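J.: this one's structure only:
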């Protein structure tokens, strides 16, 4: 039997494909510190759980395809805090940010088209694009530059008549970069000049450190007809399992087209929407406390990485990730070795090899993404284990 080229061309998740090795390590009795996946340990606001417990309808019915009106209203209020003003028909509720990304790509690009993406990038940009026969054209960003954008000239060289959109995460997953206002304006100018959509993945909007200014594409004048904002409750409210995302765009015609995809999948789960209505009412001081916690964790990981000879990384300024160059022959081999053959007093670490976050062949082979989503003590232990692992790894390059 033959499979479609669409499915065989999709990459495995570089974050999840090594899970069997982690399961094997645990079966051997090892404790595994998971730095490979962005699953926060911050408690989900209690209001989410309470609203579901208090749900008292006699029938769990379909929701509207565009999403519950109550949830759309709360998202509109949320965006107003950021001086972004949307109407009810300019918001669609999706099954997580992932479905929002997929629907946006389907809506703006045909088979054979391309989307421009700064690399390293969230791997689903590539996976979802490949699934609908759209290619990722990478804009290579470098660790030594803190993964900020290259020059306008370098970006323009990747644009051709098949280019339909720019996709980027800001703050960045996997890099932790926060793009400057000048970088955002540069991409906005290119989108106008070359008639491109901008699919702005802003699910980490709240997680910005060091007093940096955050600029949303939703605040840039003159491009609102081409901006599609992808959002989610997953990381913002530590509710990854709720699978509630959204799309926002001032382009009403575009949203009418995407609504057809929403109708095709019927609706988003009702109970999770009920809970998410309350999440969007979460007081602002929640983010202040969460940011302080992530800032501490960021410092622990960055200092720990800097204490390992041969490691190269710039301090991340957003989200809760850092991509580091390691002094190893292959980050994937190194991660598998740590899980299969290495431990410190019965404990080891799992990373996310970064090669799968790139579209350019050969890049990222000795890089790994680290998610600083564990508590302080666990992160300190993880960094010490990682230091010893690098020192003892047979494929060490320094």
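T.: Noted; the coordinates are in hand. Every value quoted in this text rests on a predicted model; they were computed, and no experiment measured them. Numbering: from 1, shown residues only.
J.: use CA for all of it now, contacts and neighbours both
T.: Fine.
J.: For residue 70, which non-adjacent residue is spatially closest?
T.: The shortest distance from residue 70 to any non-neighbouring residue, by Cα to Cα, 6 or more residues apart in numbering, is to residue 277 (6.7 Å).
J.: Whichever helix or strand the one you found is part of - contacts with which helices or strands?
T.: Using DSSP states H and E, residue 277 maps to helix 270-279. In this structure, helix 270-279 packs against helix 46-53, helix 69-80, strand 244-248, with contacts taken as 3 or more Cα pairs under 8 Å, 6 or more residues apart in numbering; DSSP states H and E.
J.: Buried residues, it. List them.
T.: Neighbour counts over helix 270-279 (16 or more other Cα atoms under 10 Å) mark 270-279 as buried.
J.: one more structure, for comparison:
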């Protein structure tokens, strides 16, 4: 009997999606499930994007340019300039989501067996992208006690070996909601220049910052042009997760030439979704003002309610729409499955993402969960009340 590859065996399951079968069973029982497990916003997609799709006048769905439609890249370049990021169309390749942009970045900068340093906990699919690329993740641990701030540069430096090719960050962070300060970004910039590494920054949550804090992009740092690679996506910014449009951006010409070969190999990004994404760039600022205000209120509601549960440790997120909560339980994987299989409160239960899957260090995050505050405030209050009752019942077993 033929066997699958070792790479296939080593590909990690998604901690966000692996509990879906249990969620489906709970729903078949008639239970309502509050989904705190996945970053699927309930915010409406901007009307300009939806209208662009409705008004498409095409007779043939042709391939686009492998780098993406030039009109979209030009408009995207203008958008970045407004964000203080001076890039031109040749610095941008449109990808099938931020996921493909990360795969292109790894494929263009790393060989089999090379190493990438990532502060953990980190977006779980970084493990999958690294496995698919034959790259070894070297984690540097951040802690809930200090809000998952950037670990000391010395902690990064002692992990650098001849095989280290890059440092990868998510800013603001998924799953922690941490927003790196300008000082922290500059520290990493000096480190990658000192050791001749790439600094890959996943900035898909750029707009989602709270409390007056400002996002600082790696693409804004003078002298880092050959080192900086930015990953972006329309998924969260415009609540267009299903469009699967992202981009890889860099001023390093060799990186972009290599990424272009990967882009050519997969032919082109989706046509209709590029049209929608280009139109989305005309979204008025009022849309973002309302969305940020709504997420800030949701964050504050979630933190307030979680703090009512004895034994819960939580770090207040500064950006994105996630947080890590440390629960007074022994095993979040078992608890999350039990929530769906065996618990309900008046016919309702909750789905969370066990946080161990956001670490690559064995044994880390076993009693932590990631919560996405993408539900309306009333539902968040109900969901946390269910969580509180569930923790009491679970620990009494």
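T.: Looks like it arrived, so ask away. None of the values given here were measured: they were computed from a predicted structure.
J.: Work out the TM-score between the chains.
T.: The TM-score (TM-score structural alignment, normalised by the length of structure 2) is 0.98; 396 aligned residues with a Cα RMSD of 1.0 Å.
J.: that older thread, let me know which of the helices and strands packed on helix 270-279 of structure 1 is tucked in deepest.
T.: strand 244-248 (a mean of 25; mean count of other Cα atoms under 10 Å).
J.: What helices and strands are in contact with whichever helix or strand comes after that one?
T.: With elements assigned by DSSP H and E, the helix or strand that comes after strand 244-248 of structure 1 is helix 252-264. If contacts are counted by 3+ Cα pairs under 8 Å, 6+ apart, helix 252-264 of structure 1 sits against strand 91-95, helix 96-108.
J.: what does the last one contact?
T.: Among residues not part of helix 96-108 of structure 1, those counted as contacts by Cα atoms under 8 Å, 6 or more residues apart in numbering are 94, 124-125, 128-129, 132, 164-165, 197, 199, 203, 228, 230-234, 242-247, 254, 257-258, 261.
J.: So residue 23 of structure 2 versus residue 150 of structure 2, what's the distance?
T.: 35 Å (Cα to Cα, to the nearest Å).
J.: ditto for residue 333 of structure 2
T.: Residue 333 of structure 2 is 26 Å from residue 150 of structure 2, by Cα to Cα.
J.: quick one, which of those two is more surrounded?
T.: residue 150 (24 against 20; other Cα atoms under 10 Å).
J.: give the contact list for the more buried one.
T.: 119, 142, 180, 184.
J.: Top of these by number of neighbours, please.
T.: Busiest of these [other Cα under 10 Å] is residue 180, holding 24 neighbours.
J.: isn't that one right up against residue 172?
T.: Yes - at 6.8 Å, residue 180 of structure 2 counts as touching residue 172 under the criterion of Cα atoms under 8 Å.
J.: which residues are in contact with both of those two?
T.: With Cα under 8 Å, 6+ apart as the test, residue 180 of structure 2 and residue 172 both reach residue 215.
J.: following the helix holding residue 277 of structure 1, which helix or strand comes up?
T.: helix 285-306.
J.: Report the buried residues of that following helix.
T.: Within helix 285-306 of structure 1, judged by 16+ other Cα under 10 Å, the buried ones are 290-291, 294-295, 297-298, 300-302, 304-306.
J.: out of these, who's nearest residue 48 of structure 1?
T.: residue 290 (16.9 Å; Cα to Cα).
J.: List the contacts of residue 326 of structure 1.
T.: Residue 326 of structure 1 makes contact with 310-312, 366-368 under the criterion Cα under 8 Å, 6+ apart.
J.: repeat for residue 385 of structure 2
T.: Residue 385 of structure 2 sits in contact with residue 305, where contact means Cα under 8 Å, 6+ apart.
J.: Ok, the one 3 residues further on next?
T.: Residues touching residue 388 of structure 2, when contacts are defined by Cα under 8 Å, 6+ apart, comprise residue 309.
J.: so it is in which element?
T.: Assigned by DSSP H and E, residue 388 of structure 2 falls in helix 377-395.
J.: any idea how far residue 146 of structure 1 is from residue 136 of structure 1?
T.: 22 Å.
J.: residue nearest the centroid of structure 1?
T.: residue 173 (4.4 Å; Cα atoms, centre = their mean).
J.: I'd like the list of the contacts of residue 326 of structure 1 that fall within strands, please.
T.: Per DSSP state E, strands hold the following members of the contacts of residue 326 of structure 1: 367-368.
J.: Out of the contacts of residue 326 of structure 1, which end up buried?
T.: Burial by neighbour count, 16+ other Cα under 10 Å: within those this picks out 311-312, 366-368.
J.: Residue 321 of structure 1: which of those residues is nearest?
T.: Distances from residue 321 of structure 1 to those, taken by Cα to Cα, are shortest for residue 368, at 10.2 Å.
J.: Show the contacting residues for the closest one.
T.: 323-326, 331, 351-355.
J.: And it, how far from residue 349 of structure 1?
T.: 12 Å.
J.: show me the contacts for residue 214 of structure 1.
T.: 178-181, 205, 208.
J.: and these as TSV, adding distance to residue 45 of structure 1 and secondary structure?
T.: Converted to TSV, these look like this (distance: Cα to Cα, whole Å; DSSP: H, G, I helix; E, B strand; the rest coil):
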residue	distance to residue 45 of structure 1	secondary structure
178	26	coil
179	29	coil
180	31	coil
181	31	helix
205	18	coil
208	20	strand
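J.: Mind giving me the ChimeraX select for the residues you listed, buried ones only?
T.: Only the buried entries of those go into this ChimeraX selection, using 16+ other Cα under 10 Å:
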select :178,179,180,205,208
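J.: Kindly indicate which of the contacts of residue 214 of structure 1 lies nearest residue 155 of structure 1.
T.: Among these, and counting by Cα to Cα, the member closest to residue 155 of structure 1 is residue 179, at 15.0 Å.
J.: before we move on, back to that, could you list which of the contacts of residue 368 of structure 1 belong to strands?
T.: Those of the contacts of residue 368 of structure 1 lying in strands (DSSP E): 323-325, 352-353.
J.: which of those residues lies closest to residue 30 of structure 1?
T.: So of these, ranked by how close each gets to residue 30 of structure 1 (Cα to Cα), first place is residue 352, at 18.4 Å.
J.: What is the neighbour count of the closest one?
T.: Around residue 352 of structure 1 there are 27 residues (other Cα under 10 Å).
J.: Report how many residues lie close to the residue nearest to it when sequence neighbours are not counted.
T.: Once flanking residues are discounted, residue 352 of structure 1 sits nearest to residue 36: 4.5 Å by Cα to Cα, 6+ apart. The burial count assigned to residue 36 of structure 1 is 24, neighbours taken as other Cα under 10 Å.
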